[in-house]
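Visitor: Structure here, sequence nowhere to be found:
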């Protein structure tokens, strides 16, 4: 089921420290609404906190209790940073893609990327009573009843269901195949999509692919390349470009987060309560090594130690910015020095000086020593340690010491 995750605030620990965010699900609204959400500051903010909102093809009704305003908003082009200051007290409903036009009979393109006051769309006073309430449950009831009144005639959900179909099979979808399935030409399809979603068919597909990709990376232990393939990105470079374009995170940052951070969702279902919590658990740690030449480093580890390249950025070329290699249960990341310093300027040095060793365990250390003895520079010969391991050490092409033991 398409249920977009706002990855930036999930991964932003400063946001989590200062802001409480919850989502509430109501079965009776499920055909038209993702959820009703609540966001408030845990205390008066003495600094600016940012809420980064990913494009998700949804239009929200947003109530700001502090400033007593209601507006419609939806975003499609890039991740939008919203400043949160002082006292934060919001509630909103996230309408499913296609719902806004059904419920308000106004083209979604009038709202998408053009937030409007509630009164410009609905001039009734149906929601204004909500500003007199402070109890969360009472606020939820007002909001829920307003929405139930909007859907009481059961508007046709055809174009809402289309989004789910596209989300489930993104690899097979193109603008041409979608037009053929509707028996429309591309121009008419464009008009229909802009009216129902506020988006062109191409942009909607890109957003759905993005969120499927992020969901697979966050919730499933699926290989990076397989994720790109499932989501219908035609090559690795395209996949990485789209991730960075929409999330604001570098591909490396997302990879590291996915390797280190495990998100566990605990659902507490009561009468109309859906509480989203998260728990962090360390699963693995993967070394990211700064090197002068990623391609030469990969060649050393492939030819001498039998590692295989999992991915690189770019995918091919004489100069690589980043790569992941793997053999059996071991993964290592390499990043070109200039590229890494652009990301972390505090690491700036005139040259790379090896300052660490890698400790690698294998099943047959003696056999591997015999294979490598005349192929690499030995840092320490095979010997028995006081902690009852047989081990030897070699230098890689960058001068790093790799201790290999059994």
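Guide: Yep, it's here. Computed from a prediction, not measured in an experiment: that's the story for all the values here.
Visitor: C-alpha only now, for contacts and for neighbours.
Guide: Noted.
Visitor: any idea which helix is longest in the protein?
Guide: helix 201-219 (DSSP state H).
Visitor: buried set for whatever helix or strand comes next after that one?
Guide: The first helix or strand that comes after helix 201-219 along the chain, using DSSP states H and E, is helix 224-230. Neighbour-count burial for helix 224-230 flags 224, 227, 228, 229, 230 (criterion: 16 or more other CA atoms under 10 Å).
Visitor: Okay, one more to line up with it:
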């Protein structure tokens, strides 16, 4: 079967702002497929160069536009194509969109919206590359170059809050927040404020998402069973693990198809 999913980590020069790039191109296939999207902890810019998608985030189906910002999501939601799936996406570090464009991320929680006009005007070269005819790898090279040039004009500060987010990710969501606060030297109130503005979730909820997402990476390992995964992801016991998994996916982990080729697995296994 011809590859339709493409993904590549950002280079070190840009990885402090962008996590990865991805593309979906199902060529001429117009079969309508309903997909599930599961929280992974990273906001995105998304550009459609095929037919648009429909989403159901809060119980109502809506047709998406072509140039989108996706904020943090707290639970799974559904989407489906309306024709040809051709999408280019940029997955940012949790603080990336706020640092670049001063977007208040709490206003984007559980939302996928049209890119604001001011932001779209700024990133128009990125949009044009994303929807153009270059190969995926060629697009990534050109877009990285644009962002490297753009960052030269910004005065970015590595706040203690960002260091806390990095530690949460590094520790796979298993470390107590008080330990992280002490390690980076930030108060609970300051951390909450940082997360509200720059991430869009509370520190506690974000840690839950990061811990949960690690399940998908462990599930790919050979000779690993559920008891190992429960232990390695830091859940109290199997019932706690199952409850958390159901909250984020709507499914029991024993019935979830970890190796199925779908959007949820594509994003969470990387």
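Guide: Looks like it came in fine. Here the structure is a predicted model, which means the values were calculated and not measured.
Visitor: Quick check: buried residues in stretch 102-115 of structure 1?
Guide: If you call a residue buried by 16+ other CA under 10 Å, then stretch 102-115 of structure 1 has these buried ones: 102, 103, 107, 108, 109, 111, 112, 113, 115.
Visitor: so which of those residues comes closest to residue 268 of structure 1?
Guide: residue 103 (29.5 Å; CA to CA).
Visitor: so that closest one sits in a strand?
Guide: No - per DSSP: H, G, I helix; E, B strand; the rest coil, residue 103 of structure 1 lies outside any strand segment and is helix.
Visitor: residues in contact with it?
Guide: Going by CA atoms under 8 Å, 6 or more residues apart in numbering, residue 103 of structure 1 touches 150, 151, 155.
Visitor: can you redo those as JSON lines with distance to residue 212 of structure 1, secondary structure and neighbour count?
Guide: Converted to JSON lines, these look like this (distance: CA to CA, whole Å; DSSP: H, G, I helix; E, B strand; the rest coil; neighbours: other CA atoms under 10 Å):
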{"residue": "150", "distance to residue 212 of structure 1": "29", "secondary structure": "helix", "neighbour count": "15"}
{"residue": "151", "distance to residue 212 of structure 1": "28", "secondary structure": "coil", "neighbour count": "18"}
{"residue": "155", "distance to residue 212 of structure 1": "27", "secondary structure": "coil", "neighbour count": "13"}
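Visitor: Dump these into JSON lines; add distance to residue 324 of structure 1 as well.
Guide: As requested, the contacts of residue 103 of structure 1 are exported to JSON lines (distance: CA to CA, whole Å):
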{"residue": "150", "distance to residue 324 of structure 1": "51"}
{"residue": "151", "distance to residue 324 of structure 1": "50"}
{"residue": "155", "distance to residue 324 of structure 1": "50"}
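Visitor: Closest one to residue 64 of structure 1 out of these, please.
Guide: Closest approach between the contacts of residue 103 of structure 1 and residue 64 of structure 1, by CA to CA: residue 150, at 21.1 Å.
Visitor: now for the longest helix of structure 1, which elements pack on it?
Guide: When contacts are defined as 3 or more CA pairs under 8 Å, 6 or more residues apart in numbering; DSSP states H and E, helix 201-219 of structure 1 sits against helix 158-168, helix 186-197, helix 224-230, helix 236-247, strand 261-263.
Visitor: Quick check: whatever residue of structure 1 lines up with residue 96 of structure 2 vs residue 8 of structure 1, distance?
Guide: Taking TM-score structural alignment, residue 96 of structure 2 has residue 99 as its aligned residue in structure 1. Going from residue 99 of structure 1 to residue 8 of structure 1 by CA to CA, to the nearest Å gives 25 Å.
Visitor: More neighbours: these two, which one.
Guide: With neighbours defined as other CA atoms under 10 Å, residue 99 of structure 1 and residue 8 compare such that residue 99 has more, 25 against 19.
Visitor: Quick check: that one touching residue 32?
Guide: Yes - contact criterion CA atoms under 8 Å: residue 99 of structure 1 and residue 32 qualify, at 5.7 Å.
Visitor: joint contacts of the two?
Guide: Taking CA under 8 Å, 6+ apart as the contact rule, residue 99 of structure 1 and residue 32 both touch 157, 160.
Visitor: hmm, back to that, any chance of the buried residues of helix 224-230 of structure 1 in a markdown table, plus distance to residue 218 of structure 1?
Guide: Formatted as a markdown table, the buried residues of helix 224-230 of structure 1 follow (distance: CA to CA, whole Å):
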| residue | distance to residue 218 of structure 1 |
| --- | --- |
| 224 | 11 |
| 227 | 11 |
| 228 | 14 |
| 229 | 16 |
| 230 | 15 |
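Visitor: which among these gets closest to residue 189 of structure 1?
Guide: The shortest approach to residue 189 of structure 1 among the buried residues of helix 224-230 of structure 1 belongs to residue 230, at 24.9 Å (CA to CA).
Visitor: any idea what that closest one aligns with in structure 2?
Guide: Residue 230 of structure 1 maps onto residue 232 in structure 2 when the alignment is built from TM-score structural alignment.
Visitor: Between the helices and strands packed on helix 201-219 of structure 1, which one is closest to residue 313 of structure 1.
Guide: helix 236-247 (7.2 Å).
Visitor: Name the SS class of residue 19 of structure 2, please.
Guide: Classification of residue 19 of structure 2 using three-state DSSP returns strand.
Visitor: Thanks again, I'm all set now.
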